[in-house]
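Undergrad: the sequence isn't on hand, but the structure is:
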């Protein structure tokens, strides 16, 4: 780790004339964020430098404070520091408060602010993909596979987009039901049908083509290996030709995505989510107002894919 810590450090004082940003994590060498922000900077003619910072697990606060003390302008936060980033910030956006975690830090009027752009990054990516199909999240029937942290972070943002139904399917019913209980009040306010089910019970549901899900999100870690949380046969039974299959893992064609494509479904990995949440951070840092339509999201995605 010593070598990585030596390589992945950013000293703002080493880049005179440029505003300096970075992503901080442990590990961090794999991060594609520098490619994304470099693309946005070139597109918008912004004079910035964006790098990676490796932090020891017990040195996050010190590393962040040192970066800003040396003139750094903003940080993206990745695992495992999102909770610490939230606690460290003196000012928190409503979105960060809702998530109780932060992936963006910056100073404003002498105070450290934090935000969480993960949820909005996901919904913006989903809206972009669905728009290509002539669809939207409005009133959509959504199935979330898994009930862990990734699934938890998806639920509230989807409800804010006024989906019609969210079904959480997990191997263990109790864990899925726990999320339903957690978000029950928000679901009632948003008039969203929120329900839990065991994954195996999806196959037992009496479904026809009109009862298919519009969006199926794989929020499990199965894509990191060579597995899918559901069989190809089950995927076929709960989808139709307009269903979007979305895997939150990015950087590879997962088994879940392969099965979807073989069934003729539109499938996508989570790279667009990464790019969209980066765009939101970029807009905040560079004080872009209503700039979501000006950043070239497709171009940034293509730039990252070219590195695989």
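TA: Structure received. None of the values given here were measured: they were computed from a predicted structure.
Undergrad: drop to CA atoms for contacts and neighbour counts, all remaining ones
TA: Fine.
Undergrad: so which residues of this structure form helices?
TA: 2-7, 33-44, 60-69, 82-88, 94-99, 118-132, 149-160, 173-182, 184-190, 199-202, 232-237, 255-262, 271-285, 297-305 (DSSP state H).
Undergrad: residue 140: which of the ones you listed is closest?
TA: Closest of those to residue 140 is helix 149-160, at 9.6 Å (criterion: C-alpha to C-alpha).
Undergrad: okay, now the one to match up with it:
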């Protein structure tokens, strides 16, 4: 039986094994999927051991998505665009890297939530690996403007330059006070410590606000946004499920249905 796993640190909280095993049951495939610890600098050794044990597919999460990009023997166009890998597939004795984060986000926004993306003004908070994985698919979805705000302006500027798209720009200092956005996306890790990104109160008014994190880690940011006028808010649980479905498709040749899996996890996560 082929072996699959998610690598990262910390990893004991990951829902990925449950998601992929549920997908296997829905599609009639036997899936053995594990959590595996991978600290920065240790992914190569972890993947080598995994492949030797029969590993044929891996999801990569924080903080080693960039490391996975450098380790892959080759990468898909969307991984190259993101310069980050969240999905590895074993092919002819080597790892092939892909990135399903962005397509998972767009599917959650448009299919699960029914939000329209064409011609929307989007503010992206954060410029790290999570942000890198979603900018391309957001642009492909037809948004009008993508403004990027980051605690370190130089990193935000680097992502703007990497996009090489006239629609992408730096957000004004302080979160673009006075600017109006249709969609605000938090791609920072502030929720891991229960904190908030830099003050951005002015941008939430009448906007849809989305946090790539989910459950308790997203609540502070989303509650803050709602208190400052957000029209709708959502966390990233749907993105997690949808990007997993894209990985499952790469490994097994079939895209599993996601609604029942998302509904089950939503009930559990909201009860925490």
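TA: Arrived safely. Keep in mind that what you see is a predicted model, and the values were worked out from it rather than measured.
Undergrad: and the residue most central in space within structure 1, how far from residue 100 of structure 1?
TA: Nearest to the mean C-alpha position of structure 1, by C-alpha atoms, centre = their mean, lies residue 118 at 4.1 Å. Counting by C-alpha to C-alpha, to the nearest Å, the separation of residue 118 of structure 1 from residue 100 of structure 1 is 12 Å.
Undergrad: out of everything not next to it in sequence, what's closest to the counterpart of residue 79 of structure 1 in structure 2?
TA: In structure 2, residue 79 of structure 1 lines up with residue 62, judged by TM-score structural alignment. In space, and not counting its chain neighbours, residue 62 of structure 2 is closest to residue 8: 5.5 Å by C-alpha to C-alpha, 6 or more residues apart in numbering.
Undergrad: test my guess that that neighbour contacts residue 42.
TA: No - contact criterion C-alpha atoms under 8 Å: residue 8 of structure 2 and residue 42 do not qualify, at 9.9 Å.
Undergrad: residues touching the residue nearest to residue 83 of structure 1 when sequence neighbours are not counted, list them.
TA: Computed as C-alpha to C-alpha, 6+ apart, the closest residue to residue 83 of structure 1 that is not its neighbour in sequence is residue 101, at 4.7 Å. Applying C-alpha atoms under 8 Å, 6 or more residues apart in numbering to residue 101 of structure 1 gives the contacts 82, 83, 84, 85, 86, 116.
Undergrad: ok, now which ones touch the residue nearest to residue 62 of structure 2?
TA: Residue 8 of structure 2 sits next to 36, 37, 38, 39, 60, 61, 62, 63, 64 when contact means C-alpha under 8 Å, 6+ apart.
Undergrad: most neighbours out of those residues, which is it?
TA: Highest neighbour count within those, by other C-alpha atoms under 10 Å: residue 60, with 26 neighbours.
Undergrad: any idea what residue 202 of structure 1 aligns with in structure 2?
TA: Structural correspondence for residue 202 of structure 1 with respect to structure 2 (TM-score structural alignment): residue 176.
Undergrad: what's around that match, how many residues?
TA: The number of residues packed near residue 176 of structure 2 is 19, by other C-alpha under 10 Å.
Undergrad: next up, the contacts around the nearest residue to it once chain neighbours are set aside.
TA: Ranked by C-alpha to C-alpha, 6+ apart and with sequence neighbours excluded, the top spatial neighbour of residue 176 of structure 2 is residue 203, at 7.0 Å. The contact partners of residue 203 of structure 2, taken as C-alpha under 8 Å, 6+ apart, are 175, 176, 177, 178, 179, 180, 181, 184.
Undergrad: residues contacting the first one?
TA: With contacts defined as C-alpha under 8 Å, 6+ apart, the neighbours of residue 175 of structure 2 are 149, 198, 199, 200, 202, 203.
Undergrad: and if you look at the fifth one?
TA: For residue 179 of structure 2, the contacting residues are 202, 203, by C-alpha under 8 Å, 6+ apart.
Undergrad: separation between it and residue 121 of structure 2?
TA: From residue 179 of structure 2 over to residue 121 of structure 2 the distance is 10 Å, taken as C-alpha to C-alpha.
Undergrad: can you check the third one too?
TA: As defined by C-alpha to C-alpha, residue 177 of structure 2 lies at a distance of 14 Å from residue 121 of structure 2.
Undergrad: and what of residue 163 of structure 2?
TA: In terms of C-alpha to C-alpha, residue 163 of structure 2 sits 16 Å off from residue 121 of structure 2.
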